[in-house]
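> quick one: sequence and predicted model below, then my questions.
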Amino acid sequence: MEVLLDNVIPENHPRMFTTNASEHKELIKIKQAIMALDGVESVEFMDVVFPKQFRVSVSKMIEVRFIEEAVNDVGFNAIPREYLSF
C-alpha cells in the first residue's frame, strides 16, 4: 500500500476523482454519500469538464476505497484522477 496513492491526506492535499454521474441530482447524491464519511470536510464538483470531476478534502487520512465504495453505493463510479491517463 502506498500512502499517497491509496489515501486522501488532510490539510492542503485534496484528492481529485472522476465520476460517470452527469446530472445535478446525481452529483448531490454523491456529495451526500461522501460527506457522510467520518473526516470528510468538503466535496467540490468541477462542472465545466467532461467527465465530471470532484475534489475531496479531509480532516484526517481516509482510504480512497472508502470514497469509491460510498459512490458505488449510490450507483455511480469514482476513479481517483491519478489513475487515469488521457
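On my side now, so go ahead. Bear in mind the structure is a predicted one, so any value in this text is a computation, not a measurement.
> drop to CA atoms for contacts and neighbour counts, all remaining ones
Fine.
> quick one, longest helix in the protein?
If you go by DSSP state H, the chain has its longest helix at helix 24-35.
> which secondary structure elements does that one sit against?
Contact analysis of helix 24-35 by 3 or more CA pairs under 8 Å, 6 or more residues apart in numbering; DSSP states H and E lists strand 40-46, helix 64-73 as its packing neighbours.
> from the chain's centre, how far out does it sit?
Centroid separation for helix 24-35 versus its chain: 10 Å, with CA atoms, centre = their mean, to the nearest Å.
> likewise stretch 47-54?
12 Å.
> run through who's touching it.
The contact list for stretch 47-54, computed with CA atoms under 8 Å, 6 or more residues apart in numbering, reads Met16, Phe17, Thr18, Thr19, Asn20, Ala21, Ser22, Val43, Glu44, Phe45, Met46.
> putting a second one here so we can go through both:
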Amino acid sequence: MSLLSNNIIPGNHGRVFGTDAKEDTDLEAIRKSILEIEGISEVAINNQVFPRELTIYSTKIINIQEVETKVKSVGFHAIPTDD
C-alpha cells in the first residue's frame, strides 16, 4: 500500500471507482454525497459501462476509505479500480 494506492491525488487525472448503483437517481445521490467531502472538486459519472464508474477529482489528498464510507452512507459501494 502506498500514497498513490490509498488516496485520491490532486490534479486533472482523477481516480476511478466502480459502483453497484445502476439508476441515474442513485448515481446522482452518490455524486452529491461525495461532493460533501472537503477537497473534492468534481465527480464525473460514466453510466455507459457496467459496473458504473465514478471519476473523482480533488484539490487535496483524500483517503479512499473516506469516499467508500460516504458512498456506503447512501446505500451503495464504491471500489477503486486498478487504473
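Done, it's in. The structure displayed is predicted, hence computed values, not measured ones.
> report the TM-score for the pair.
TM-score of the superposed chains, computed with TM-score structural alignment, normalised by the length of structure 2, equals 0.95; 83 aligned residues with a CA RMSD of 1.2 Å.
> out of the helices and strands packed on helix 24-35 of structure 1, which one sits most buried?
helix 64-73 (a mean of 18; mean count of other CA atoms under 10 Å).
> average offset between the helix or strand that comes right after that helix and structure 2?
Going down the chain from helix 64-73 of structure 1, the next helix or strand is strand 78-80, by DSSP states H and E. Superposing on structure 2 and averaging over aligned pairs (mean CA distance after the TM-score superposition for structure 1), strand 78-80 of structure 1 comes out at 0.2 Å.
> can you state the residues of structure 2 onto which strand 78-80 of structure 1 aligns?
Per TM-score structural alignment, the counterpart of strand 78-80 of structure 1 in structure 2 is residues 78-80.
> please spell out which residues along the longest helix of structure 1 are buried.
Leu27, Lys29, Ile30, Lys31, Ala33, Ile34, Met35 (16 or more other CA atoms under 10 Å).
> now it and strand 40-46, what's the angle there?
Interaxial angle, helix 24-35 of structure 1 versus strand 40-46 (axes from the mean of the first three to the mean of the last three CA atoms, to 10 degrees): 160 degrees.
> tilt between helix 24-35 of structure 1 and helix 64-73?
Put simply, helix 24-35 of structure 1 runs at 140 degrees to helix 64-73, going by the same axes, to 10 degrees.
> once aligned to structure 2, how far is helix 24-35 of structure 1 on average?
Helix 24-35 of structure 1 sits 0.4 Å off on average (mean CA distance after the TM-score superposition for structure 1).
> now what about that helix, what contacts it?
Defining contact as CA under 8 Å, 6+ apart, one finds that helix 24-35 of structure 1 is touched by Ala21, Val40, Glu41, Ser42, Val43, Phe45, Ile67, Ala70, Val71, Val74, Phe76.
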